[in-house]
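1. for reference, the sequence and a predicted model appear below.
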Amino acid sequence: MDNNISITNTTTPKGSHLSEKERAQIEILHKEGYSNRAIARKLNRNHQTINNEIKRGTTCQVRRQKSRKGKVYTYFSTIYSCDAGQARYNRNRLNSGRRGKYLLMKDFIKELDNLLLGRYDGFKYAPYGALKKLKPKFKDLDLPCVTTIYNWINTGITETNPIDLVKKPKLRPRKVKQETQKRCFGKSIDERPVEANLRSEIGHFEIDTIQGKKMATDKVILVLTDRKSRYNIVKVINFKTSQDVNKAILELKAEYGSKLFKTITADNGSEFSELNKVHSEVYYAHPYSPWQRGSNENNNGFLRRVITKGKAISSFPEEEIYYVSDIMNEYPRRIFNGLSAEEVFHIHYVLPSGPRVA
């Protein structure tokens, strides 16, 4: 035995695993005939740790030798290999820890993928909405949280890939564009009542239009979003003109009751230039500031999942447009702790003839 072998003797934290370097040192010392206890003292480790490691990393080697008469003799020997020990350690680490929850809920993951990929009605759900939708069906399961679902998607456990998601939040600095030539048709959003700003009651709406192809002959979707409940009201109109918008507003007042519409916040599009003729409390957002009607723009994004840009609105049946709007109103919202916009809306307001059915 060579007693002059230099081994770095450093203090190791209690409970720490052997490193690849330490395994190489164990192999050298073991070949030199050091006992397990002697190796342990050299590495400042417990002797049982060395004993367990040598057992894990010991491999069987086979050597064959052919005699002069042609007979083959086979010899077996065992030897500790630091590479074998490291490979065994890596395999054990992969199998350590608690087994993933996803292994016990294959049916849930299948249904989750169906909602995330829009296989039922072509409408893709976000992870939060899909979880709330599936909760009654899988009430006996210990369901994962939204963060866990995102982790499953990112690690490939689900069929859904990150690119398949409707959208992932991306926080980018807002660029404020100052333009002075844009006209304002009435009272500024700065004059809007405090109830509308605080979303403290039903009846304060944001308004916008959705176009398909930018053609003068194509139909347009008029969208109104209640600021408190995020409830969406849509109306298909023939043209993107102030006359058609005003006519639609009067029809909606007759359908939903004029008391519902307290204030309306619009952008500075020409189709809203005469909105004051049919409603007294109309306010206009600052030019080039769509975030001032954030709820409206967010709901437009829902509709755009099905009613895509560049495709004529006239090519969609009106029943389909109203159906998509109804799905959106029934969609579970995180901001309401899983309640839908429709549920919140009807908690605070009862329609004159009951809820509208498209």
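-> In hand now; what should we look at?

2. C-alpha from now on. contacts and neighbour counts both.
-> OK.

3. does residue 51 really touch residue 40, like I thought?
-> No: counting by Cα atoms under 8 Å, residue 51 does not reach residue 40; the two are 9.1 Å apart.

4. who has more neighbours, those two?
-> Just comparing residue 51 and residue 40: by other Cα atoms under 10 Å the higher neighbour count belongs to residue 40, 18 against 15.

5. wait, isn't the more buried one in contact with residue 50?
-> Yes: Residue 40 lies in contact with residue 50 (Cα under 8 Å); the separation is 6.3 Å.

6. state the distance from residue 204 to residue 218.
-> For residue 204, the distance to residue 218 (Cα to Cα, to the nearest Å) stands at 29 Å.

7. second one coming, line it up with the first:
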Amino acid sequence: MHLSLAEREEISRGLAAGCSARAIARRLGRRSSTISREVSRHGGRESYRAAAADAQAYQSARRPKPAKLARDSRLRALVEQKLMMRWSPEQISGWLARCFPSDSSMRVSHEAIYLSLFDPRRRKAIDRGLTRQLRSGRVMRHPKRARRPDGRGVIKDLVPISERPTEVENRMVAGHWEGDLVMGSRPSAVATLVERTSRFTALVALPDGIKADQVTPHLTRYLLSLPAPMRRTLTWDRGREIAGHKTITEATSMPIYLCKPRSPWQRGTNENTNRLLRQYLPKNADLRRFSQDDLDAIADELNNRPRKIHGYRSPAEIYAEHCGTSRR
């Protein structure tokens, strides 16, 4: 498998930091021999440059050819339209496969879309300004890195996640939620809730602040607006904003289970959703300026995107089906 420009940039940074080929290979999930050959082929440790190496590799390819999106204006227009709607390349690729099952000309992989956006050789294939519509908003592509979790305060009378019903794990029963805060410039924040089965997202405005007594009434009000069968459990991070968990449970009959310290993966669905929401709710913004109507519009846009996990159906479709089943 050929190295991508992002991988070559990572190699260049590793060399500049004095890392060995073996260390760089571990970081990229490649063989150390692949990294050694790449560096030797393109000038050695002292002269290696990612862009030059990538351009040379492209010119040395047996059959360099224009990208598919550069050749097919109909496909390119449709991809650009969906990018403008803030769909991810993977969502676009899956949706095309679903909508054009017998037309191979209307199929493109998510990696091909990323390459057309980020690869300088393909800059004419697609409007590279559309990188601003991606969740990261980056103009360059970087390999993923693990983020270190951070723990927060101690809460009285908490119910640990180890006591959560086993039915929550398999996602077969709807009505189990995960939640947390998405922080803006302090003390602004928005409460985020994700239903585990459908991945349906709800956003709750917190105009008063992020202390427990300021969060509890707004969170309670939203949970009470849900159909009773959809109020089964809530799993939350150990943030001090949920210190009023007993009050919420008494009002909603909805047990609240708290994750272990520094264990955000225990509510991974919500964590992933919060990353998506950064496209709309920047870290340095005052999130109090977003009204509940604004947040409902953001959630609606997110809930109507196709998801790979649902066979490229939307969370809104799946959630509506479960609500209908619950009423019968």
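-> Thanks, I have the structure now. Keep in mind the model is a prediction, meaning the values are calculated, not measured.

8. where does the alignment partner in structure 1 of residue 280 of structure 2 land in three-state SS?
-> If you follow residue 280 of structure 2 across to structure 1 using TM-score structural alignment, you land on residue 306. Following DSSP: H, G, I helix; E, B strand; the rest coil, we place residue 306 of structure 1 in the coil state.

9. which residue is the nearest non-sequential neighbour of residue 306 of structure 1?
-> residue 123 (7.0 Å; Cα to Cα, 6 or more residues apart in numbering).

10. if I've got this straight, the one you found is in a strand?
-> No: per three-state DSSP, residue 123 of structure 1 lies outside any strand segment and is coil.

11. for structure 1, what's the longest helix?
-> Using DSSP state H to define each element, structure 1 has its longest helix at helix 242-256.

12. quick one: distance of that one to the chain centre.
-> 37 Å (Cα atoms, centre = their mean, to the nearest Å).

13. who are the packing partners of it?
-> strand 232-237 (3 or more Cα pairs under 8 Å, 6 or more residues apart in numbering; DSSP states H and E).

14. now the strand it packs on: which residue numbers in structure 2?
-> With TM-score structural alignment applied, strand 232-237 of structure 1 matches the range 201-206 in structure 2.

15. one more: stretch 59-67 of structure 1?
-> Stretch 59-67 of structure 1 covers no residues of structure 2 once aligned (TM-score structural alignment).

16. can you pull out the helices in structure 1?
-> Remark: helices assigned in structure 1 by DSSP H are 20-31, 36-43, 47-57, 82-94, 106-116, 127-134, 146-155, 194-198, 242-256, 294-304, 318-329, 341-348.

17. out of those helices, nearest to residue 173 of structure 1?
-> When the helices of structure 1 are compared by Cα to Cα, helix 294-304 sits nearest residue 173 of structure 1, at 15.7 Å.

18. buried set for that closest one?
-> Buried residues in helix 294-304 of structure 1, counted by 16 or more other Cα atoms under 10 Å: 295, 296, 297, 299, 300, 302, 303.

19. aligned partner of residue 201 of structure 1 in structure 2?
-> In structure 2, the residue matched to residue 201 of structure 1 (TM-score structural alignment) is residue 173.

20. rewinding a little: thought the match of residue 280 of structure 2 was touching residue 124?
-> No: judged on Cα under 8 Å, residue 306 of structure 1 makes no contact with residue 124 at a distance of 9.2 Å.

21. pick out whichever of those two has more residues nearby.
-> Shown here are residue 306 of structure 1 and residue 124; by other Cα under 10 Å, residue 124 has more neighbours (22 against 15).

22. higher neighbour count, residue 204 and residue 218 of structure 1?
-> residue 204 (25 against 18).

23. which residues touch that one?
-> 196, 226, 227, 228, 261, 262, 263, 264, 265 (Cα atoms under 8 Å, 6 or more residues apart in numbering).

24. if we go to 6 Å?
-> 196, 226, 227, 262, 263 (Cα atoms under 6 Å, 6 or more residues apart in numbering).

25. no more questions from me, cheers.
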